[in-house]
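Trainee: Please find the sequence and the predicted model below.
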Amino acid sequence: MPNVLVTGSRFASDPAFAPIGAAVITADDIRESGVTSVNEALRKIGGVSGRQALNGSEDFALDLRGFGSTSDQNMVVLVDGIRLSESEQASAVFSAIPIESVERIEVVRGGSSVLYGEGATGGTIQVITKRPARNAGRGTLFGEVGSYNYRTMRASAARDWNGLSIDVNLGAVRTDNYRRNNALSEENFSGVLQKAFDGGRVGIRVASATQNYRLPGGLKLSDFAADPRAASTPASYGSLDVRRYTLFAERRVGSLDFAAELSRSERTSRIEFGTFLNGYQGNVTQFSPRVRWLASSAGIRNELVAGIDHSRWDRAGFVGNTSNGVQSASATYLRDELRIGDWRLAAGVRHENFDKTYSDPTAFFGSSNSYRISQSLNAWELQSAWAVTRKAELYAKAGKSYRMPNVDDNAVVPVANQPLAPQQSRDFELGATLGDDKGKLVARIFRHDLTQEIFYNSMTFTNVNLDPTRREGFELEASGRIAASWRASASLQHVKARFTEGPSAGREMVLVPRNTASVRLNWLPGGGHSGNLALRWVDTQRFGDDMTNACSQRVPSYTVLDGRYAYRRGPWEFALTGTNLANRSYYSSAFGDPFTMGQCNGGVYPEAGRQLRASARFEF
């Protein structure tokens, strides 16, 4: 199969049909920066805002458009077209994606429900993995040690024999992490066996991730000031096992491209908070056949895509959890894109049906113990782009996206056994791209008007539908070469997240910094040397339970400096990496204490202090 650039239509496409307004992180960007995980690449190269995972892993909570504590539920993550985002209040496990296997990462900000369904209001993150070159092989061995007893080993190998190829990746992490009772052990495996032939390919992908972690809990502000490394829950811990199996096929017949994936995901989670035990086994089966028609006539190029997405999710509780839930979803979508000279026009629609059942015979007072409900939703999009010159493009997007309340959202609601209404959003975006690879500036302004936004109200201990809310703001991205051996990039996001109607009209949403910014300098003088410095700044934000905006205390702003130096000689690369080099004491998550009625003096989750690491990489 030929190398391609983009997958904006859920098919491999040429640059003529690149996703409008998308940002792409390439394998070269990843290698040049020295990042060691997909999540880190998104934060440090892509400028995506993130906050520390509570379990101490690299799965930072990412936020594309200012959704705060529900950001992972308003963003869809995919690997080679397979959805990793869960049908529950759980984040996608980025750490299960080996960084050595990544060809590129495509970030599309804003509503994307036509192609990707529920939860795509904030946008999508699509990870595309490498395919071995024909009759060639490659491999990598990587080891790293660092502060807080950090150790990691990774190995990858790929080989092709006349179109029959295999790609295997292994990884393991051990660390005590910055805080006490926050140790993490993690093992990952992924493997792909595929056969490529003229006009198509077939294959199977297997992946697994296992995490065992300790949970340090939140701190009061006074405890954070006295010792940010302290733990408030020394007896809490958890584990997570994720396994995924995928069959995939692609075939071109004349002007038609056919593709399909059949995947099965199995997820087992266990957690203990003191004497509270909880566990569940969740399974997801997805089937996604689709077809694309490409045509060209009289200078007009057309791409028409139609497809079906069917999924079945079920979860059974154990170890103190008696809940059981099932959700089936079936969707059809159609999207057409025309390229007429310097103009691109695209339109798409989606219809999706959901059937959900739930039971929990021992549910506590106020919780749901049984319901059955069917819901359906529609999404649409209109997009246009105009290449003003070879180095300037203007574009506009409008659409409707949605998020469906999941089994965790409906477990604890204001009225027991009455599931929440679906969240819907009207999405608008205007953008411009100026320049080329030597120097580029991207500017976007956006607005998302939401109704029935799904949110956890910590004052009532229930999930609720909010009065109408809005996210609006702008994003700037710039990159370019500033000297022979220096390249710079920067990003800025400004977002206002607030209520627009009801008793709370004008109040700010919580855990959403109004401004975030990053600057990165890459040094490539030649002779095997390389280095980079990255500066990130995050504005103040409201505590997670300050929905009334009554707290005088806010999560303070912070600035973090990271750096890396590497030397490459032959197949070897040696590197020194430092994060939070100024050893700044700060936190990005704080949920307050509902028992103090919004005084906002607890629930603080400190970020890590200075960390230094040394690594070695061997390529063959």
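Mentor: Arrived safely, thanks for sending. Numbering: from 1, shown residues only.
Trainee: From now on I want contacts and neighbour counts done on CA atoms only, so please keep to that.
Mentor: Noted.
Trainee: tell me the helices in the protein, going along the chain?
Mentor: Remark: helices assigned in the chain by DSSP state H are 27-33, 38-44, 113-116, 221-226.
Trainee: Dump the ones you listed to CSV, plus mean neighbour count and distance to residue 552.
Mentor: Shown next, in CSV, are the helices of the chain (neighbours: other Cα atoms under 10 Å; distance: least, Cα to Cα, whole Å):
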stretch, mean neighbour count, distance to residue 552
helix 27-33, 17, 39
helix 38-44, 22, 29
helix 113-116, 27, 38
helix 221-226, 15, 13
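Trainee: Columns distance to residue 161 on top of those, output as a markdown table?
Mentor: Formatted as a markdown table, the helices of the chain follow (distance: least, Cα to Cα, whole Å):
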| stretch | distance to residue 161 |
| --- | --- |
| helix 27-33 | 23 |
| helix 38-44 | 29 |
| helix 113-116 | 34 |
| helix 221-226 | 57 |
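Trainee: so which of those comes closest to residue 354?
Mentor: Comparison of these against residue 354 by Cα to Cα identifies helix 113-116 as nearest, at 14.6 Å.
Trainee: OK, contacts around the residue most central in space within the chain?
Mentor: Computing the C-alpha centroid of the chain and ranking residues by Cα atoms, centre = their mean puts residue 77 first, at 5.0 Å. Applying Cα atoms under 8 Å, 6 or more residues apart in numbering to residue 77 gives the contacts 83-85, 92, 124-127.
Trainee: Let's see the ChimeraX selection covering just the buried ones among those residues.
Mentor: This is the ChimeraX syntax for the buried subset of these, where burial follows 16 or more other Cα atoms under 10 Å:
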select :83,84,85,92,124,125,126,127
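Trainee: Please name the residues that touch residue 295.
Mentor: 255, 301-303.
Trainee: quick one: the spatially most distant residue from the centre of the chain and residue 385, what's the gap?
Mentor: Within the chain, residue 298 marks the point farthest from the mean C-alpha position, 40.4 Å out by Cα atoms, centre = their mean. Here the criterion is Cα to Cα, to the nearest Å. By it, residue 298 lies 20 Å from residue 385.
Trainee: go on, residue 437?
Mentor: Residue 437 sits 19 Å away from residue 385, going by Cα to Cα.
Trainee: With residue 247 instead?
Mentor: Counting by Cα to Cα - residue 247 and residue 385 are separated by 35 Å.
Trainee: So those two - more neighbours on which side?
Mentor: More neighbours surround residue 385 than the other of residue 247 and residue 385, with 21 against 18 (other Cα atoms under 10 Å).
Trainee: just to revisit the earlier point, quick one, what contacts the nearest residue to the residue nearest to the centre of the chain once chain neighbours are set aside?
Mentor: Take residue 77 and drop its neighbours on the chain: the residue closest to it by Cα to Cα, 6 or more residues apart in numbering is residue 125, 4.8 Å away. Residues counted as contacts of residue 125 (Cα under 8 Å, 6+ apart) are 75-78, 105-108.
Trainee: want to compare, so here's the second one:
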Amino acid sequence: MQISVTRRLPASQPLVLAAAVSLCFAASVPALAQTAVGQSLAPIVITGARFDAAAGMAPIGATVITADEIRRAGVSDVNAAIRKIGGVYGRNSLDGSPDFGLDLRGFGTNSSQNLVVVVDGVRVSESELSNVILSTIPVETVERIEINRGGASVLYGEGATGGVINIVTKRPVAHSAGGSMTAEVGQFRERELRGTVHQGWDGFAADGAVDARHNDNYRANNNYKQVDVSAGAQWFSKEGRMGFRYEGAREDMRFAGSLSEDQFNANPRQTFTPNDFGSLDSDRLTGFITRRIGNLDLAAELSHREKTSKGTFVSSYGVYAADATSKQTQFSPRLRQLGEIGGMTNEVVAGLDLMRWNRVTIADASGYSSHVEATQRSKAIYARDEIKFDPAHNGRLAAGVRRELFDKDYNDGFGSQYNIVQGLNAWELQGSYAVLPALEAFAKAGQSYRLANADENTLTPTGKPLQSQTSHDLELGASYGDAARKITARIFRSNVANEIFFDPTLNHGNGANTNLDPTRREGFELDGEARVAPDWTVIGHYQHVKATFRAGVNAGREMVLVPKNIVTARLAWTPADGQSADIGAQWVDQQRYGADFSNDCSAQMPSFTTFDARYARKLGQWELSVAGLNLADKHYFSQAFACRGSIYPSDGRQLKVAARYDF
């Protein structure tokens, strides 16, 4: 397995929380319009088919996180909002960054490669083994986050087997100006300063944001520093808009490494890799345009990202240092036609996704150097049609198809090389119908896919590239309630063939990336939200996943690093006097250690419960707040790659205070 130094290194409580649960996409847009505290947001317009859509055409079965909920919870980054408010399970990062590995529907350590993240129409999921970097997005600029669980490769391409997370930033407002400054300090020498500013004129708007943070983190040799800058400008009118956006990030981190079970129990904060460190520099420039001509909408984004990551690792074998520079260019033109057929609303969406990715890695291992180059080119065409019938019952039917071709090249300079061309197809069929005024049922079926990236194809059992992964997905669900109280339930099943995974038991115990025997994910999800009193709101999420092998030597056994049950609940207090409070809890069930494919390890990773809370007081244009993470100071871990070993401890309790000024 090739190491990516950007994000990934080698290697009665549930019942109480479940009760709380039961109570209860897109043209590119710069981050501009801000919402004053206490002022309600405009009605949410959700991007169902990579275009703005009326509420009646919102993504079927989606979970939506609003800007109000983000502000109320006091989270300081987008990743935390997805985990704490959206109920998405996250594994702590191995480099000390706030970018946890997000997992939709139980895909373990490869969860980041089985979901797609889109920001304002631009795919930001990486073409290598690394978590999506969301900490560079100013959280104050987010309008909403849409979580679409389940296969979605028709619109979003490879890697969308677990689902899609779509982040939409705030829209420009003519003749408006404002911004905010936030300062935060906390334990482990945590300090952060971030600011945003925006200005809108008649038909033109501009914005900017900066964020500087430093954290020594819970463990020794786990310091993390980051500086982010973003700026954008656009011209807009009722016919459309066009503009550009720049995003840059500079990060330095130190790697604490793993521990054995005995070492973890003795002192989870210690490190045995005190000389390991790395850095990341990333720059992205995006141009976009949208235009409406009659009932035809046209849109396109052109995005170019350059990233340089460096890492140094010291062991008894010597020093290993790597320097990798990657470039990625994407172009996504598309169109939509809205019309009527026999009195029924019809939406047709079609488009192209074109991408080229290249990476050059220069490494040195105790005097032995290497030069590795990998390239991937892809081109896709897709079409989707959705029809809305029987308005009284909000009936909807949607169908779509996608064809994508991939061309991969690899050469390590030592005779190991390949050139492969792969073609993959995706399809989907969805429908929903309000069987009662407050009860809507929905169903989804489809095929999604994923390809092995350059890191995964570097180390395989045969020395040849891996086969493509496919999944046949089925989901049935229903939503009941209204704006004050709503509950959504889903049952799902995904039969995966040739799942791409790192198996530590292969290659004489050194591990290798491989295609697993057939696997399955099936389970149940419950989302709830309720205003239980004028000043009190409760939200909750419950997920049950059974991940097993369907065939092969491990048939019937459980997949590794997949908790069977996860419960997330939050209670918010928002009186009208400028105060607010928010408390959350998450319980995570036991899961198999990362190497335990045969399920014969004498133990499982322990379950754990964590609590966080925040209290804030508004004083004019100032807001003062105090917050705590892991309030019970629980010693736990969500990453462990060997039976009772290769453990990466999660953070202990952290208290912090913040001051924000809106202008």
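Mentor: Perfect, I can see it now. All of these numbers come straight from a predicted model, not from anything done at the bench.
Trainee: thinking again about what came up before, could you identify the most distant pair in the contacts of residue 125 of structure 1?
Mentor: Using Cα to Cα, the pair of the contacts of residue 125 of structure 1 lying farthest apart is 75 and 105, separated by 14.5 Å.
Trainee: Which one of these two is surrounded by more residues?
Mentor: For residue 75 of structure 1 versus residue 105, the count of surrounding residues by other Cα under 10 Å is larger for residue 75: 30 against 24.
Trainee: Go ahead and confirm the more buried one touches residue 124.
Mentor: Yes. Using Cα atoms under 8 Å, residue 75 of structure 1 is in contact with residue 124, at 5.6 Å.
Trainee: where along the stretch 501-650 of structure 2 do the strands fall?
Mentor: Taking DSSP state E, counting those that start in this stretch to define them, one finds strands in the stretch 501-650 of structure 2 at 512-515, 519-533, 536-549, 565-573, 579-588, 608-619, 622-629, 637-642, 645-649.
Trainee: To residue 395 of structure 2, which of those strands lies closest?
Mentor: So among the strands of the stretch 501-650 of structure 2, strand 519-533 is nearest, using Cα to Cα, at 22.0 Å.
Trainee: What residue in structure 1 is paired with residue 88 of structure 2?
Mentor: Using TM-score structural alignment, the partner of residue 88 of structure 2 in structure 1 is residue 48.
Trainee: got the contact list for its match?
Mentor: Each residue near residue 48 of structure 1 by Cα under 8 Å, 6+ apart is listed here: 42, 62-64.
Trainee: and the closest residue in space to residue 86 of structure 2 that isn't next to it in sequence, how many neighbours does it have?
Mentor: Excluding its sequence neighbours, the residue lying closest to residue 86 of structure 2 (Cα to Cα, 6+ apart) is residue 65, at 6.6 Å. When neighbours are counted by other Cα under 10 Å, residue 65 of structure 2 registers 19.
Trainee: Please say which position in structure 1 residue 65 of structure 2 maps to.
Mentor: Using TM-score structural alignment, the partner of residue 65 of structure 2 in structure 1 is residue 25.
Trainee: Identify the residue of structure 2 aligned to the residue nearest to the centre of structure 1.
Mentor: If you follow residue 77 of structure 1 across to structure 2 using TM-score structural alignment, you land on residue 117.
Trainee: how much space between that match and residue 166 of structure 2?
Mentor: On the measure of Cα to Cα, residue 117 of structure 2 and residue 166 of structure 2 end up 6 Å apart.
Trainee: again with residue 515 of structure 2
Mentor: Separation of residue 515 of structure 2 from residue 166 of structure 2 (Cα to Cα): 29 Å.
Trainee: Equivalent analysis for residue 245 of structure 2, please.
Mentor: Counting by Cα to Cα - residue 245 of structure 2 and residue 166 of structure 2 are separated by 18 Å.
Trainee: The equivalent of residue 131 of structure 2 over in structure 1 - how many residues pack around it?
Mentor: Under the alignment defined by TM-score structural alignment, residue 131 of structure 2 corresponds to residue 91 in structure 1. If you count neighbours by other Cα under 10 Å, residue 91 of structure 1 ends up with 22.
Trainee: again, but for residue 49 of structure 2
Mentor: Residue 49 of structure 2, neighbours per other Cα under 10 Å, totals 22.
Trainee: What is the aligned counterpart of it in structure 1?
Mentor: Aligned partner of residue 49 of structure 2 by TM-score structural alignment: residue 9.
Trainee: check contacts around its match.
Mentor: 19, 115, 305.
Trainee: Spit out the contact partners of the last one.
Mentor: In this case it means residue 305 of structure 1. 9, 290-293, 334-336.
Trainee: Enumerate every residue touching residue 644 of structure 2.
Mentor: 260-261, 593, 603, 605.
Trainee: So what does it match up with in structure 1?
Mentor: Counting by TM-score structural alignment, the partner of residue 644 of structure 2 is residue 601.
Trainee: So its match versus residue 117 of structure 1, what's the distance?
Mentor: From residue 601 of structure 1 over to residue 117 of structure 1 the distance is 38 Å, taken as Cα to Cα.
Trainee: Check residue 494 of structure 1 too.
Mentor: Taking Cα to Cα as the measure, residue 494 of structure 1 falls 26 Å from residue 117 of structure 1.
Trainee: The two: who's more crowded?
Mentor: Between residue 494 of structure 1 and residue 117, residue 117 has the larger neighbour count (other Cα under 10 Å), namely 26 against 19.
Trainee: Map the more buried one across to structure 2 for me.
Mentor: In structure 2, the residue matched to residue 117 of structure 1 (TM-score structural alignment) is residue 157.
Trainee: Against residue 448 of structure 2, how distant is its match?
Mentor: To residue 448 of structure 2, residue 157 of structure 2 is 8 Å away according to Cα to Cα.
Trainee: Was I right to think residue 60 of structure 2 contacts residue 442?
Mentor: Yes. Residue 60 of structure 2 is within contact range of residue 442, at 7.2 Å (criterion: Cα under 8 Å).
Trainee: what sits in contact with each of those two?
Mentor: 430-432.
Trainee: Would you reformat the residues you listed as JSON lines and include distance to residue 623 of structure 2?
Mentor: Output for these, formatted as JSON lines (distance: Cα to Cα, whole Å):
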{"residue": "430", "distance to residue 623 of structure 2": "44"}
{"residue": "431", "distance to residue 623 of structure 2": "44"}
{"residue": "432", "distance to residue 623 of structure 2": "42"}
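Trainee: Inside strands: which ones of those?
Mentor: Judged by DSSP state E, those include 430-432 as members of strands.
Trainee: Residue 542 of structure 1 versus the equivalent of residue 605 of structure 2 over in structure 1, what's the distance?
Mentor: Superposed on structure 1 with TM-score structural alignment, residue 605 of structure 2 falls opposite residue 555. Distance, residue 555 of structure 1 to residue 542 of structure 1, by Cα to Cα: 6 Å.
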